[in-house]
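[1] what follows is a predicted protein model with its sequence.
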Amino acid sequence: MLFEDFGLDKRLMSTVEHLGFAEPTEIQQQAIPVAMTGQDLIASSKTGSGKTLAFILPAMQRLIKNRALSKRDPRVLILTPTRELAKQVFGQLRLFTGGTQFKSVLILGGENFNDQVKVLEKDPHFIVATPGRLADHLTKGHFYLNGLELLILDEADRMLDLGFAKELSLINNKADHRKRQTLMFSATLDHAQVNEFAMQLLNKPKRIAIGAAHSEHKDINKRFYLADDLAHKQALLTHFLENENYQQLIIFTATRADTQRLATELAEKQLSTAALSGDLTQGQRNQIMDSFAKGQQKILITTDLASRGLDLVNVSHVINFDLPKHSEEFVHRIGRTGRAGNKGDAISLVGPKDWLSFKNIELFLQQHFSFSQVDGLVAKFNGLKAKKVKTANKQPQQKTANAKASTKATKAKVKKQTLFTQDAGDMPVLRRKKALPTSEIDKQETPEID
């Protein structure tokens, strides 16, 4: 199948050919025809599969071919969970809107509120935004969604996990009319809250699932190494940086403190390094990512802030200095390499504090991983044994009724231990924060990324 088989406007086809897109990916082949019919859609596919183009092309085709429902209201709204992903989507959208009459704006938390009011007053056709800040503008009446034609939710599961259910409901209600089309993309369709929201937002949607969330990425070579402690991890990291043949490399850590510490140490070794964490301002983050994307640094050290959405084709290696708390984040982390048909390497260091995360990743991916070794850096640590479930000793049949009651009470107090009820990773699990009321969003930094 070719892009020309979709029946796209010749101006769109010219841009597709100019950008060098040859054959559509599987998600594009299945999602684009459905979206172009005007039907609601809920779709899942693995990271790096090309889903951004799967909704940008139908959106552009709609605006080119159809008359606007309103002269002032935005026609297309694209919501993403993080500022970095919003910037990525906006950049790809601009490749198609450039040289056309269609205006697009980017609305993010952490950036100047009044400047955003001014660009919204110019009646843009496209808005790419994070939910918190957009809901704030909508509540204050800085724009309206009465004429919205297409609502697109990119990585809906992540938006719900970050606590934006209230904002998404507000946005949906403000644009609730029968002519609106909704496209929802999620890493998985097994997310209970995603399915619940799909029933609220979508009208008889077509469901598309390209692979499972745990399906293997064939372009990524996964390697795991045991480590005794932090110093051992440090020695292994030094070995890989000195011996791996990499173009660009991303190192994922568990904490902001480790991110800055490693960045300082690598910089002292004259390695070209940048550090990205949530305590930076949005302007600083933008500058760091733009610089890394242009190849001005070879190494990026970050928390899960950069695990989703960023399309960095020169990243040949990913190193998990610490394993992530949630298994699905492992998939997104390693998905920063092996993109656009390129091969990638994902190296993960597994210490005692990472062991339960490692076992959960095996369960999530439905795979068993063996450990590689580095000569001279072989770990003494060889894994942790699963805790056995405590059981009460059986009493003889002759025991009294009171003894039986006592035994039952003892059994009731025993707590069952499993991998998923124990703590995993280097940091304690944080309880999901409730979404801030929209009236409070402009009073503090919006929580799009942390």
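    Great, that's in hand.
[2] can we go C-alpha only for contacts and neighbour counts from here?
    Will do.
[3] let me see the ranges of the strands in the stretch 201-350 of the chain.
    Ranges of strands within the stretch 201-350 of the chain are 206-210, 220-226, 248-252, 273-276, 299-302, 315-320, 344-350, based on DSSP state E, counting those that start in this stretch.
[4] of all those, which one is nearest Gly109?
    Across the strands of the stretch 201-350 of the chain, Gly109 has its closest neighbour in strand 273-276 (17.3 Å, C-alpha to C-alpha).
[5] who does that closest one touch, helix- and strand-wise?
    Counting contacts by 3 or more C-alpha pairs under 8 Å, 6 or more residues apart in numbering; DSSP states H and E, strand 273-276 packs against helix 256-268, helix 282-293, strand 299-302.
[6] which one of those lies nearest to Leu189?
    Across the helices and strands packed on strand 273-276, closest to Leu189 is strand 299-302 (C-alpha to C-alpha), at 28.0 Å.
[7] and Arg178, how many neighbours?
    Arg178: 8 surrounding residues under other C-alpha atoms under 10 Å.
[8] likewise Thr100?
    10.
[9] doesn't it fall inside a strand?
    No. Checked against DSSP: H, G, I helix; E, B strand; the rest coil, Thr100 lies outside a strand; its state is coil.
[10] that one and Arg72, how far apart?
    Distance, Thr100 to Arg72, by C-alpha to C-alpha, to the nearest Å: 17 Å.
[11] Lys325 now?
    Counting by C-alpha to C-alpha - Lys325 and Arg72 are separated by 44 Å.
[12] now the helices for the stretch 1-150 of the chain?
    For the stretch 1-150 of the chain, the helices defined by DSSP state H, counting those that start in this stretch cover 10-18, 26-36, 51-65, 83-97, 113-120, 131-139.
[13] that older thread, make JSON lines from the strands of the stretch 201-350 of the chain and add mean neighbour count and distance to Ser169 to it.
    Below are the strands of the stretch 201-350 of the chain laid out as JSON lines (neighbours: other C-alpha atoms under 10 Å; distance: least, C-alpha to C-alpha, whole Å):
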{"stretch": "strand 206-210", "mean neighbour count": "16", "distance to Ser169": "21"}
{"stretch": "strand 220-226", "mean neighbour count": "19", "distance to Ser169": "37"}
{"stretch": "strand 248-252", "mean neighbour count": "25", "distance to Ser169": "33"}
{"stretch": "strand 273-276", "mean neighbour count": "23", "distance to Ser169": "31"}
{"stretch": "strand 299-302", "mean neighbour count": "24", "distance to Ser169": "32"}
{"stretch": "strand 315-320", "mean neighbour count": "24", "distance to Ser169": "36"}
{"stretch": "strand 344-350", "mean neighbour count": "24", "distance to Ser169": "38"}
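[14] ok, second structure coming up, stack it against the first:
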Amino acid sequence: MKFTELDLPKEVLQGIEKAGFKELTPVQEESIPLALQGKDVAAQAQTGTGKTAAFLISLFTRLLRNRRPASPDPRALIMAPTRELVVQICADAEVLGSGCDLRVQPIFGGVDYEKQRSALRSGVDIIVATPGRLIDYYKQRVFSLKKIEAVVIDEADRMFDMGFIRDLRYLLRKLPPFDKRQTMLFSATLNQRVMELAYEFMDIAEKVRIAPEQVTAERVEQVLYHVSRREKFPLLMGLLRKDPGMERVLVFVNTKKEAEHLVERLKANEFKAAVISGDIPQRKRMRILDEFKAGRLNFLVATDVASRGIHIEGVTHVINYDLPQDPEDYVHRIGRTARAGAVGKAISLADEDLVFHLEDIESYLGQKIPSCFPLDDDFVWDYRRPASRKRTPKPATGGGEKKRRPRRRRRGGARERKSDA
């Protein structure tokens, strides 16, 4: 189906044309017509399937058709689990909403506290936010939720995984009743806990399910290497040497410590790499992502939590340096490549500790991942090691002598003489 076949306002069609969209993706074809009818929608779809455009197009259409007198109170709310996802949704909204006279405001922690506060006070139409800071402003009565007409919950499953579900429920309870607003929920899986959220806060939601294998199998070339843990980095060096087409690579690991260690080794071998993790200041995180998008960084090493919401065109390869423990994370990871109809390659390294998760991953995919054992010439052993960090000696006290303990007094009040030995 083409977008021109839908009954959309000309302002929305203008933004769709600017974005270069012509035909609907499966999740768009299933969810947009339902949303245009005013129905609540609970959709299962992976990242990279066009779900952001699906709810933005539906949201813009609703707000344009139900115009109301100018008011500082927001009319719609989009909630997402990460700052990066909020930024990406706003970037997509800027393009798709270029023909709409609607004010979109991102709200997230880490930057511009007073600037965001001022923007809310001056009035916005759509808030795109992570739950934490939004609740902060709400409790200060910076804005009101009484006039919300539509709400979107993006990546609902991650709201649970990242511990935001309590904040999410708090905000949903402050909205108008579910029969007085439209709600759209998007999640990688419509499991029991996600559907309980839908039953509690949605008005008989229409379910849309897009199977994971439709997302991953067709456009992503997958390969898995069985390798020992000590051989993973030599094999990675061999793969990089053999494939000069690795221009923009996302490397996934399971821990922040492993991410930092891997980046040090890549840098030691003259690869431009950086870590993205949850504790990096927001401005630095955005700068790293911008450098990766611009090609000034070739490798971005991330954990699953930190990488949520990353939307970067032209990622040539995804490398699962550590095989994920959650099957859904595998689908999410390799969905970072082959976006918007492009092709990509996903390489996984299964070591002796993490290979036990392979069966669950393949069961979730509904297919076997092509696998092999690397040959001797696939490894590079003469790579450079990072310079060892020198320990900074502790500053000496008392002219190099050990710190003296307090002298004890003898009975009768006389001090004990300290030996020079």
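    Perfect, I can see it now. Bear in mind that the values here come from a model prediction, so they are computed numbers and not experimental data.
[15] which of the helices of the stretch 1-150 of structure 1 is buried the deepest?
    helix 131-139 (a mean of 23; mean count of other C-alpha atoms under 10 Å).
[16] next, the angle from it to helix 113-120.
    When axes from the mean of the first three to the mean of the last three C-alpha atoms, to 10 degrees is applied, the directions of helix 131-139 of structure 1 and helix 113-120 differ by 70 degrees.
[17] mean deviation, helix 131-139 of structure 1 versus structure 2?
    Here helix 131-139 of structure 1 is compared with structure 2 after superposition; its mean distance to the aligned residues, by mean C-alpha distance after the TM-score superposition for structure 1, is 1.8 Å.
[18] what packs against that helix?
    helix 165-174.
[19] and the contacts of the helix it packs on?
    If you take C-alpha atoms under 8 Å, 6 or more residues apart in numbering as the criterion, helix 165-174 of structure 1 is touched by 131-132, 135, 138, 144-146, 159, 201, 435, 438.
[20] just those now: which is nearest Lys408 of structure 1?
    Nearest to Lys408 of structure 1 among those is Ala435, at 42.5 Å by C-alpha to C-alpha.
[21] pipe the helices of the stretch 1-150 of structure 1 into JSON lines and attach distance to Thr410 of structure 1 per row.
    Output for these, formatted as JSON lines (distance: least, C-alpha to C-alpha, whole Å):
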{"stretch": "helix 10-18", "distance to Thr410 of structure 1": "68"}
{"stretch": "helix 26-36", "distance to Thr410 of structure 1": "54"}
{"stretch": "helix 51-65", "distance to Thr410 of structure 1": "54"}
{"stretch": "helix 83-97", "distance to Thr410 of structure 1": "51"}
{"stretch": "helix 113-120", "distance to Thr410 of structure 1": "59"}
{"stretch": "helix 131-139", "distance to Thr410 of structure 1": "49"}
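[22] so which of those helices gets nearest Asp279 of structure 1?
    Asp279 of structure 1 lies closest to helix 83-97 among these, at 13.8 Å (C-alpha to C-alpha).
[23] in the strand or helix carrying Lys408 of structure 1, which residues are buried?
    Element membership of Lys408 of structure 1, judged by DSSP states H and E, is helix 401-413. Residues of helix 401-413 of structure 1 classed as buried by neighbour count (16 or more other C-alpha atoms under 10 Å): Lys404.
[24] how close does the residue nearest the centre of structure 2 get to Asp161 of structure 2?
    Centroid-nearest residue in structure 2: Arg308, 1.2 Å away (criterion: C-alpha atoms, centre = their mean). According to C-alpha to C-alpha, Arg308 of structure 2 stands 11 Å off from Asp161 of structure 2.
[25] and Gly132 of structure 2, by the same measure?
    15 Å.
[26] same check on Ala302 of structure 2?
    Distance check for Ala302 of structure 2 against Asp161 of structure 2: by C-alpha to C-alpha, it reads 17 Å.
[27] over to Gln282 of structure 2?
    Distance of Gln282 of structure 2 to Asp161 of structure 2, given as C-alpha to C-alpha: 21 Å.
[28] which of these two has more neighbours?
    Between Gln282 of structure 2 and Asp161, Gln282 has the larger neighbour count (other C-alpha under 10 Å), namely 16 against 11.
[29] these two touch, right, Val275 of structure 2 and Ala306?
    No. Between Val275 of structure 2 and Ala306 there is no contact under C-alpha atoms under 8 Å: 9.5 Å.
[30] just the buried positions in stretch 322-338 of structure 2, please.
    Buried, per 16+ other C-alpha under 10 Å, within stretch 322-338 of structure 2: 322-325, 327-338.
[31] mean deviation, stretch 257-267 of structure 1 versus structure 2?
    By mean C-alpha distance after the TM-score superposition for structure 1, the fitted stretch 257-267 of structure 1 averages 2.0 Å away from its aligned residues in structure 2.
[32] what's the matching range in structure 2 for that stretch?
    Mapping stretch 257-267 of structure 1 onto structure 2 (TM-score structural alignment) gives residues 257-267.
[33] list the residues that contact the residue nearest to Leu8 of structure 1 when sequence neighbours are not counted.
    Nearest non-adjacent residue to Leu8 of structure 1, counting by C-alpha to C-alpha, 6 or more residues apart in numbering: Gln61, 6.6 Å away. Applying C-alpha under 8 Å, 6+ apart, one finds that Gln61 of structure 1 lies in contact with 8-9, 12, 36.
[34] now, which of those sits nearest Ala267 of structure 1?
    Of those, the one sitting nearest to Ala267 of structure 1 (C-alpha to C-alpha) turns out to be Leu12, at 44.5 Å.
[35] contact partners for that closest one?
    Contacts of Leu12 of structure 1 (C-alpha under 8 Å, 6+ apart): 57, 60-61, 96.
[36] would CSV of these with distance to Ala263 of structure 1 be doable?
    As requested, the contacts of Leu12 of structure 1 are arranged in CSV below (distance: C-alpha to C-alpha, whole Å):
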residue, distance to Ala263 of structure 1
Leu57, 39
Met60, 41
Gln61, 45
Phe96, 37
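[37] same check for these, but in structure 2.
    When you map the contacts of Leu12 of structure 1 onto structure 2 and apply both residues aligned by TM-score structural alignment, their matches' C-alpha atoms under 8 Å, the shared contacts are 57, 60-61, 96.
[38] which pair of these spans the longest distance?
    Farthest-apart pair in those is Gln61 and Phe96; separation 10.6 Å (C-alpha to C-alpha).
[39] quick revisit: got a list of what the residue nearest to the centre of structure 2 touches?
    Neighbouring residues of Arg308 of structure 2 by C-alpha under 8 Å, 6+ apart: 82, 84-85.
[40] preserved in structure 1, out of the residues you listed?
    With both residues aligned by TM-score structural alignment, their matches' C-alpha under 8 Å as the criterion, the contacts of Arg308 of structure 2 preserved in structure 1: Leu85.
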